[in-house]
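Engineer: have a look; sequence and predicted model below, questions after that.
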Amino acid sequence: MSDAQGGAWLDDEAGRLVRPYAVSNGRTRPTAHFDLLTLVMATGNRPKTYLGPDYDEVLALCGGHPISVAEVAAHLRLPAVITKVLLSDLVGHEALTTRAPRPIEASSLTDRNLLEAVLHGLRKRL
């Protein structure tokens, strides 16, 4: 058994020893809206009360740069819905800010030169 990065109890063979629903106190609905691409970043404010080691781990992940909800869930090894609950709690404590990802311009998705380069590369490989 090991204490990985300040609190997530893991067993090398069994994985997490604490069930995901216990991490969120049985809650499965976040109070704020997130999708998997929503970017979160720590504000530098700490919650006034101690929330637990999983929240500390989230704040450490979100401290230096914006990170997506999907990445946070992957690092925590938690389902996305549980991660969203943790994130929404931290947003409520003003410890995190959120930002929707920048929309992709439709013209960049259909750049003819890029598509021709991909086609050329595929023909070369086959």
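Structural biologist: Arrived safely, thanks for sending.

Engineer: use CA for all of it now, contacts and neighbours both
Structural biologist: Will do.

Engineer: list the buried residues for the helix or strand that contains residue 73?
Structural biologist: Using DSSP states H and E, residue 73 sits in helix 69-76. By 16 or more other CA atoms under 10 Å, the buried positions in helix 69-76 come out as 69-70, 72-73, 76.

Engineer: and those residues, which is closest to residue 4?
Structural biologist: residue 76 (10.0 Å; CA to CA).

Engineer: quick check, residue 78 in a helix?
Structural biologist: No. Going by DSSP: H, G, I helix; E, B strand; the rest coil, the assignment for residue 78 is coil, not a helix.

Engineer: state the distance from the closest residue to it other than its chain neighbours to residue 26.
Structural biologist: The shortest distance from residue 78 to any non-neighbouring residue, by CA to CA, 6 or more residues apart in numbering, is to residue 20 (6.4 Å). The spacing between residue 20 and residue 26, counted by CA to CA, to the nearest Å, is 8 Å.

Engineer: alright, now check it against this:
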Amino acid sequence: MAAPQDGPWLDGAAGRLVRPYTVSNGRTRPSTSLDLLTLVMATGTTPLGYLGPEHGQALELCARPTSVAEIAGHLKLPAVVTKVILSDLVDCGAVTAKPPTFHENPTDRSLLEAVLDGLRRQL
């Protein structure tokens, strides 16, 4: 059975009742270049026109700087669909996107070990 917060979009026995690409109107390419580490944040501007419920959920998740990967996880959608949703929000000015910056070497061993330790604590 679906969790109460999931609404009619999920069913424990059947899985997702709406195909993910229906959410993005069949689009698979975002209009804005986003990667999984891109941070997105709400601007406070109200989007004009109709946006789906997933757009609203994503916008709520952008109250603080949040990565694309984290938003995809919360929405339970594939990353490519989440990128399309977020690019719609960027296009209408509701969110801003900041590419990840690595001041040092992105493959720094101590950084990677810290991330791995954090992931292990979560499991």
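Structural biologist: Structure's in. What do you need? Please read these numbers as outputs of a predicted model, since none were measured by experiment.

Engineer: TM-score for this pair?
Structural biologist: TM-score of the superposed chains, computed with TM-score structural alignment, normalised by the length of structure 2, equals 0.79; 110 aligned residues with a CA RMSD of 2.4 Å.

Engineer: mind checking how far the counterpart of residue 15 of structure 1 in structure 2 is from residue 3 of structure 2?
Structural biologist: In structure 2, the residue equivalent to residue 15 of structure 1 is residue 15, according to TM-score structural alignment. In this view, residue 15 of structure 2 and residue 3 of structure 2 are 12 Å apart by CA to CA.

Engineer: over to residue 78 of structure 2?
Structural biologist: 19 Å.

Engineer: and those two? Which one has more around it.
Structural biologist: Between residue 78 of structure 2 and residue 3, counted using other CA atoms under 10 Å, the more crowded position is residue 78 (13 against 10).

Engineer: not counting sequence-adjacent ones, nearest residue to that one?
Structural biologist: residue 72 (6.4 Å).

Engineer: is it true that the one you found touches residue 86?
Structural biologist: No. Assessed by CA atoms under 8 Å, residue 72 of structure 2 is found out of contact with residue 86, at 9.9 Å.

Engineer: hmm, back to that, so for residue 20 and residue 26 of structure 1, which sits in the more crowded spot?
Structural biologist: Taking other CA under 10 Å, residue 20 of structure 1 and residue 26 do not tie; residue 20 has more neighbours (18 against 12).

Engineer: quick one, what contacts the more buried one?
Structural biologist: Neighbouring residues of residue 20 of structure 1 by CA atoms under 8 Å, 6 or more residues apart in numbering: 78-79, 82.

Engineer: same check on residue 85 of structure 2?
Structural biologist: So residue 85 of structure 2 contacts 24, 30, 54-55, 58 (CA under 8 Å, 6+ apart).

Engineer: now a ChimeraX select for only the buried ones of those residues.
Structural biologist: Typed into ChimeraX, the next command selects the buried ones out of the contacts of residue 85 of structure 2 (criterion: 16+ other CA under 10 Å):
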select :24,30,54,55,58
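
Engineer: format the contacts of residue 85 of structure 2 as TSV; extra columns: secondary structure and distance to residue 115 of structure 2.
Structural biologist: Shown next, in TSV, are the contacts of residue 85 of structure 2 (DSSP: H, G, I helix; E, B strand; the rest coil; distance: CA to CA, whole Å):
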residue	secondary structure	distance to residue 115 of structure 2
24	coil	31
30	coil	28
54	helix	29
55	helix	29
58	helix	24
